[in-house]
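Peer 1: my questions are about this predicted structure, shown below with the sequence.
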Amino acid sequence: MKAFIQLLHFGYHQAMSCIFPVAIFGTLALTSVIEIPFFHRYDAILLILLGVQYLMYRSGLETRDEIKVICVFHIIGLVLELYKVQMGSWSYPEPGYTKLFGVPLYSGFMYASVASFMCQIWRRLRMDMTGWPGFTPSFLLGGAIYLNFFTHHFIPDFRWWLTALVFIVFWKTWIIYRVRTKTYRMPLSLAFIIVGFFIWAAENIATFFNGWKYPDQHDAWQLVSFSKISSWFLLVIISVIIVAQLKYVKANRTARGPRMD
């Protein structure tokens, strides 16, 4: 019975942490079947998601620091989108006034939702980490992963080498999380894989509702390639590095207390 109660509490915090991702998929689903007058679909999605973010902040579901992280990841994702669309990796075929070089501005929220989940679950489960490799190794690895998303169009794809490096760099790193009064732990690399898989599943939902299209989905929808799991696995690492580093900086700032000048 105690294990079941723990599971319910864990599931509740997971669900609450997914409010923004669920809002995105719900918006994609609704706007695919309901036409909003006077707005192109992509423009309506952007306005709705901006409204959701505002309401989450005003209601206290997200803090100001979490909004900052989400904005950073929105920019990171949008830059990647602009590049990938130009390279023909995927496309946004519908019209919209809020499209920049073929990319609707709402697309950055798809990446920001990952950061939103990470921030929320970190706070709700009072997460911590042991064996964190430090700023320099994690920053260099995260930078190399992000750069590889751009360079693999011109030079060999190093994703599998980078994946191996992830397991080497983070092999001592464990996530510590708490459900009620009990503490649990999990290898960080395993968490990367689990979250990457669920994002891949969510990506299938998004493409089904025409959030965007891969080249092989233009004639008819089909399952997103399993190879995308590795891409999301690596992208999750970037989000964790950013969130963990900001949490670390904030914890140190809090520990030092206010400056007395």
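Peer 2: Arrived safely, thanks for sending. Residues are numbered from 1 along each chain as shown.
Peer 1: C-alpha from now on. contacts and neighbour counts both.
Peer 2: Fine.
Peer 1: what helix or strand does the residue nearest to residue 157 when sequence neighbours are not counted sit in?
Peer 2: Among residues not flanking residue 157 along the chain, residue 148 sits closest, at 6.9 Å (C-alpha to C-alpha, 6 or more residues apart in numbering). Assessed by DSSP states H and E, residue 148 sits inside helix 135-151.
Peer 1: name the residues of whichever helix or strand comes after that helix that come out as buried.
Peer 2: Remark: after helix 135-151, the chain's next helix or strand is helix 159-169, criterion DSSP H and E. Neighbour-count burial for helix 159-169 flags 159, 162, 163, 166, 169 (criterion: 16 or more other C-alpha atoms under 10 Å).
Peer 1: try this one side by side with the last:
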Amino acid sequence: MRSAEEEGEPDDRELTGLERSIDRVAHRVLLGRPSTGFRGFLVEAGVFLAKQAWACVFGALLLAVIVAARLWWPDDAVLARNDALTIAAVLIQIGMLAFRLESGRELWVILLFHLVGTGMELFKTGMGSWSYATEGVLRIGAVPLFSGFMYAAVGSYMVRVTRLHALRFSRYPRVWMTSAIATAIYLNFFTHHYIVDLRWVLLAGVAALWSPTVMHFRVWRAEPRAPLLLVFAGVALVIWLAENVATWGGAWLYPHQEAGWEPVSPQKLVSWFLLMIISVVLVTWVYPPRKPVRFRAPRPG
């Protein structure tokens, strides 16, 4: 008998216990639903949005806490708002593990994102690229500890979407090549303050390296595919939109926002796109890219 991997089905060993339960219920609800025509499209669209929402749960909860703190946290509270955000972020992370919304394997990726993100935060705040309120004690220098969880939210999304959509890739570059360009991108975030900014050169390198790559993913019955660079751009856009909400919520501010909130510059989309490359490479260290296979259509058990 061939394995689920050989048949092209998502391996439910990669799902958490709660996700396996939800998956079984979803199969019972969806089997028999239209598979073609406009109603079939609506079914696939609904499943896609539900999976995306589930993949974003960490980031969505953290963003909701940031907005709630902006609206309702008293300025004269004994507990500083930044410390409250850090405590809330820790509780969200504990809850994700306790309720089995994340696996232990994902935790390693999230820790990597914490380390990479915190290193960048310490440097960038020192250079004045952005700033945080100086309140609170749960911080390293000028960087409150909740900042690392914002990078972890990106990592959480990426590892969750990898297994929820059973991502596969055709013509994916060699991991050592992607790791090399991701390292160069990360270093450029630091070195461009002292020497020439190479982001456009690096952007061209990313385009050359990933332009042949196509992402294959599973929704319900549909097996769409998309150019990977287009997917990167789409995710970067969503992160930029979330960044606008977070800066409005006062999580951090760019220099042009200190006199009063203004939208984040669209130029930041390039930075987020390049940061996406670092994120993707970190995930591939734990979830190596897999080649596409033909999925077996869902059927009644």
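Peer 2: Cool, got the structure. As the structure is a computational prediction, the values presented were derived from the model and not from experiment.
Peer 1: so after superposing, what's the score?
Peer 2: TM-score for the superposed chains, counting by TM-score structural alignment, normalised by the length of structure 1: 0.93, backed by 251 aligned residues with a C-alpha RMSD of 1.5 Å.
Peer 1: ok, back up a step: report the contact partners of the equivalent of the residue nearest to residue 157 of structure 1 over in structure 2.
Peer 2: In structure 2, the residue matched to residue 148 of structure 1 (TM-score structural alignment) is residue 188. By C-alpha atoms under 8 Å, 6 or more residues apart in numbering, the contact set of residue 188 of structure 2 is 197, 198, 199.
Peer 1: ok, residue 188 of structure 2 to residue 224 of structure 2 distance?
Peer 2: According to C-alpha to C-alpha, to the nearest Å, residue 188 of structure 2 and residue 224 of structure 2 sit 34 Å apart.
Peer 1: checking the residue most central in space within structure 1 next. Helix, strand or coil?
Peer 2: Structure 1 has residue 114 as the residue nearest its centroid, 1.7 Å off, counting by C-alpha atoms, centre = their mean. Put simply, residue 114 of structure 1 is helix when judged by DSSP: H, G, I helix; E, B strand; the rest coil.
Peer 1: quick one, what contacts the counterpart of it in structure 2?
Peer 2: For residue 114 of structure 1, the aligned residue in structure 2 is residue 154 (criterion: TM-score structural alignment). By C-alpha under 8 Å, 6+ apart, the contact set of residue 154 of structure 2 is 59, 279.
Peer 1: tell me how far whichever residue in structure 1 pairs up with residue 165 of structure 2 lies from residue 169 of structure 1.
Peer 2: Residue pairing (TM-score structural alignment): residue 165 of structure 2 is matched to residue 125 of structure 1. Distance from residue 125 of structure 1 to residue 169 of structure 1, counting by C-alpha to C-alpha: 24 Å.
Peer 1: same check, this time on residue 33 of structure 1
Peer 2: In terms of C-alpha to C-alpha, residue 33 of structure 1 sits 46 Å off from residue 169 of structure 1.
Peer 1: closest to residue 45 of structure 2 among the contacts of residue 188 of structure 2?
Peer 2: Of all the contacts of residue 188 of structure 2, residue 45 of structure 2 sits closest to residue 199, with 35.4 Å by C-alpha to C-alpha.
Peer 1: in structure 1, what stretch matches the host helix or strand of residue 92 of structure 2?
Peer 2: For residue 92 of structure 2, the host element (DSSP H and E) is helix 81-98. Using TM-score structural alignment, the residues of structure 1 aligned to helix 81-98 of structure 2 are 41-58.
Peer 1: mind listing residues that contact that stretch?
Peer 2: With C-alpha under 8 Å, 6+ apart as the criterion, stretch 41-58 of structure 1 contacts 20, 23-24, 27-28, 31, 35-36, 62-64, 67, 94-98, 104-106, 109.
Peer 1: just give me the match in structure 1 for residue 254 of structure 2.
Peer 2: Checking TM-score structural alignment: residue 254 of structure 2 goes with residue 214.
Peer 1: I figured that match hits residue 91, correct?
Peer 2: Yes. Between residue 214 of structure 1 and residue 91 there is a contact at 6.6 Å, judged by C-alpha atoms under 8 Å.
Peer 1: coming back round to it: what's the local residue count around the closest residue to the match of residue 254 of structure 2 other than its chain neighbours?
Peer 2: Spatially, and ignoring its direct neighbours in sequence, residue 214 of structure 1 is nearest to residue 90 (4.4 Å; C-alpha to C-alpha, 6+ apart). Neighbour count for residue 90 of structure 1, taken as other C-alpha atoms under 10 Å: 17.
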